[in-house]
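Asker: Show me how the following folds:
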Amino acid sequence: MENVKSVCVFCGSREGVDPAHGVQARRLGELLAKRGIRLIYGGGGIGLMGIVAKTALDHGGEVVGIIPDFLVKLEVGTLPVTAQYVVESMHERKAMMFQMADAFVAMPGGIGTLEETLEITTWKQLRQHDKPIVLLNTGGYWDPLQALMRQVVDGGFAHHKVSDLWVSADTADGVFDAIAAAPQPDEVILTSHLERI
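Answerer: You can find the predicted model right below:
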């Protein structure tokens, strides 16, 4: 945990129907600021991403937003963050988030959040990084994804240790313990099926 200076938070540009999501977003922003951990996020000022960023700023935290130009033009809203990078594409945004972050937290969100979470997990499976990934599982939001991953394993499409690629926390208060407890990825996750070829 002492090596984690920046955390990238993937989360929705909507708040969702469950007020608990907003509560946990505020708590996560507060905790990041109090711990002196820089927030890396999608750069918008709306939804859960706006809540976590604004709360971190309100508590004196450092916040870095990374947003594609076309989203700025759609006026999704930006905040007076510590640093704002306007990039050309979603691909460039995700690459910059990856480079700047020491760990990742996936809060509830929509298709974009799902895609970001699965991509960063895939990169970890492919041994392109060993950074912790935490699912902030407010109200069991990520339970269906974890069930799908079990089905992937049961169907013979992944090694059972694929479940070690991420860890889960029910609340923002558990995120940092989860980061500290995240195991290193095992090479067998990537190579176990190659033995059959």
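Asker: from here on, contacts and neighbour counts on C-alpha atoms
Answerer: Fine.
Asker: For the chain, just list every one of the helices.
Answerer: 19-34, 47-58, 69-73, 90-100, 111-125, 143-154, 175-181, 188-191 (DSSP state H).
Asker: Mind putting the ones you listed into a markdown table with distance to Leu165 and mean neighbour count?
Answerer: Output for the helices of the chain, formatted as a markdown table (distance: least, CA to CA, whole Å; neighbours: other CA atoms under 10 Å):
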| stretch | distance to Leu165 | mean neighbour count |
| --- | --- | --- |
| helix 19-34 | 21 | 21 |
| helix 47-58 | 24 | 25 |
| helix 69-73 | 30 | 14 |
| helix 90-100 | 16 | 16 |
| helix 111-125 | 6 | 17 |
| helix 143-154 | 11 | 14 |
| helix 175-181 | 12 | 17 |
| helix 188-191 | 9 | 16 |
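Asker: Kindly reformat these as JSON lines containing distance to Leu79.
Answerer: Converted to JSON lines, those look like this (distance: least, CA to CA, whole Å):
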{"stretch": "helix 19-34", "distance to Leu79": "14"}
{"stretch": "helix 47-58", "distance to Leu79": "7"}
{"stretch": "helix 69-73", "distance to Leu79": "11"}
{"stretch": "helix 90-100", "distance to Leu79": "17"}
{"stretch": "helix 111-125", "distance to Leu79": "20"}
{"stretch": "helix 143-154", "distance to Leu79": "31"}
{"stretch": "helix 175-181", "distance to Leu79": "24"}
{"stretch": "helix 188-191", "distance to Leu79": "40"}
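Asker: Following up with a second sequence; could you model it the same way so I can compare the two?
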Amino acid sequence: MNIETIPRKPAFSVCVYCGSRPGNTPEFAAMARQVGTWIGQHDGQLVYGGGHNGLMGIIADATLAAGGRVIGVIPKALVEKEWAHTGCTELHIVENMHERKRIMAEHADAFLALPGGIGTLEEFFEVWTWRQLGYHDKPVGLLNMNGFFDSLLVFLNSAVQAGFMNDWQMELIRTGADAEPLLQALVEAAGMTAPTLRLDQI
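Answerer: The predicted structure is shown next:
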């Protein structure tokens, strides 16, 4: 094989959980586009649920447009509904949600949840639970754009106050309102390096 045809290994890999809907304001789409662009411009790889709808499709398209790799993982049942993003660098079609989440986690150096619905929250809570149980030691982030997760964080802190959680569990997640510094922090916490942007990317 010619060395020029060997795929380049990404500098890091971020698993992103986000909505399959776009939300009701353009700020959500802009946020997803910013996350994808940052990943692509820094020679990273996006791992996500493999859909083309909503924020999922936006972040995948932005990553690809910025030169990054995209791994999509989607259950067969959703492919049959024509929800799969066929432009992914790699598209893994699996039998069920359990296999989907396992493969996504295996390909990730870090995890980040963006605004979304019950699927996003379920995936975020699961990977956070895995972290506190010691099943992995990868950083977990929550992008709290425009206070989207404020109420959730208040509830979680009330669970701490009520004695059902501990402060150290809350310290396992990194939160931030701005995408770029949070992504940088997650990549660094994973022990990876995000390359400096080239002049033509600024």
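Asker: residues contacting Gly40 of the second structure?
Answerer: Listed by CA atoms under 8 Å, 6 or more residues apart in numbering, the contact partners of Gly40 of the second structure are 62-69.
Asker: rerun that using 10 Å as the cut-off
Answerer: 10, 34, 46, 60, 62-70 (CA atoms under 10 Å, 6 or more residues apart in numbering).
Asker: ok, it to Thr89 of the second structure distance?
Answerer: From Gly40 of the second structure across to Thr89 of the second structure, the span is 12 Å (CA to CA, to the nearest Å).
Asker: Overlap of the contact sets of the two?
Answerer: By CA under 10 Å, 6+ apart, the residues touching both Gly40 of the second structure and Thr89 are 46, 60, 64, 68-70.
Asker: Pick the one among the residues you listed closest to Gly141 of the second structure.
Answerer: Distance to Gly141 of the second structure, by CA to CA, is smallest for Leu46 among those, at 14.5 Å.
Asker: Over in the first structure, tell me which residue corresponds to that closest one.
Answerer: Superposed on the first structure with TM-score structural alignment, Leu46 of the second structure falls opposite Leu39.
Asker: what does Arg69 of the second structure give?
Answerer: Using TM-score structural alignment, the equivalent of Arg69 of the second structure in the first structure is Glu62.
Asker: what range in the second structure matches stretch 140-151 of the first structure?
Answerer: Taking TM-score structural alignment, stretch 140-151 of the first structure hits residues 147-158 over in the second structure.
Asker: For that stretch, give me every contacting residue.
Answerer: Residues contacting stretch 147-158 of the second structure (CA under 10 Å, 6+ apart): 114-116, 142-144, 159-167, 169-170, 175-177.
Asker: Could you find the counterpart of Phe28 of the second structure in the first structure?
Answerer: Checking TM-score structural alignment: Phe28 of the second structure goes with His21.
Asker: how about the residue nearest to its match when sequence neighbours are not counted, what does it touch?
Answerer: Once flanking residues are discounted, His21 of the first structure sits nearest to Thr138: 6.4 Å by CA to CA, 6 or more residues apart in numbering. Thr138 of the first structure makes contact with 18, 20-25, 107-108, 168-172, according to CA under 10 Å, 6+ apart.
Asker: re earlier: please identify which of the helices of the first structure is closest to Phe10 of the first structure.
Answerer: Closest to Phe10 of the first structure of these, according to CA to CA: helix 111-125, at 5.7 Å.
Asker: Check how far the closest one sits from its aligned residues in the second structure, on average.
Answerer: Mean deviation of helix 111-125 of the first structure relative to the second structure after superposition (mean CA distance after the TM-score superposition for the first structure): 0.4 Å.
Asker: okay, that helix sits on what stretch of the second structure?
Answerer: Counting by TM-score structural alignment, helix 111-125 of the first structure corresponds to 118-132 in the second structure.
Asker: So which bits of stretch 159-177 of the second structure are buried?
Answerer: 160, 170, 172-176 (16 or more other CA atoms under 10 Å).
Asker: Endpoints of that stretch, how far apart?
Answerer: 22 Å.
Asker: The match of Arg69 of the second structure: what's it in contact with?
Answerer: Counted by CA under 10 Å, 6+ apart, Glu62 of the first structure has contacts 6, 32-33, 36-40, 53, 56, 81-83.
Asker: Which of these lies at the shortest distance from Glu116 of the first structure?
Answerer: Closest to Glu116 of the first structure, out of all of these and judged by CA to CA, is Ile40, at 13.4 Å.
Asker: tell me the contacts of the equivalent of Val7 of the first structure over in the second structure?
Answerer: Val7 of the first structure maps onto Val14 in the second structure, with residues paired by TM-score structural alignment. Taking CA under 10 Å, 6+ apart as the contact definition, Val14 of the second structure lies against 39, 44-48, 70, 104-105, 107-112, 139-140, 183, 186-187, 190.
Asker: quick one on the thing from earlier: can you list the contacts of Gly40 of the second structure in a markdown table and add distance to Glu122 of the second structure?
Answerer: Output for the contacts of Gly40 of the second structure, formatted as a markdown table (distance: CA to CA, whole Å):
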| residue | distance to Glu122 of the second structure |
| --- | --- |
| Pro10 | 27 |
| Gln34 | 23 |
| Leu46 | 19 |
| Ala60 | 20 |
| Ala62 | 24 |
| Thr63 | 24 |
| Leu64 | 26 |
| Ala65 | 29 |
| Ala66 | 29 |
| Gly67 | 30 |
| Gly68 | 26 |
| Arg69 | 25 |
| Val70 | 22 |
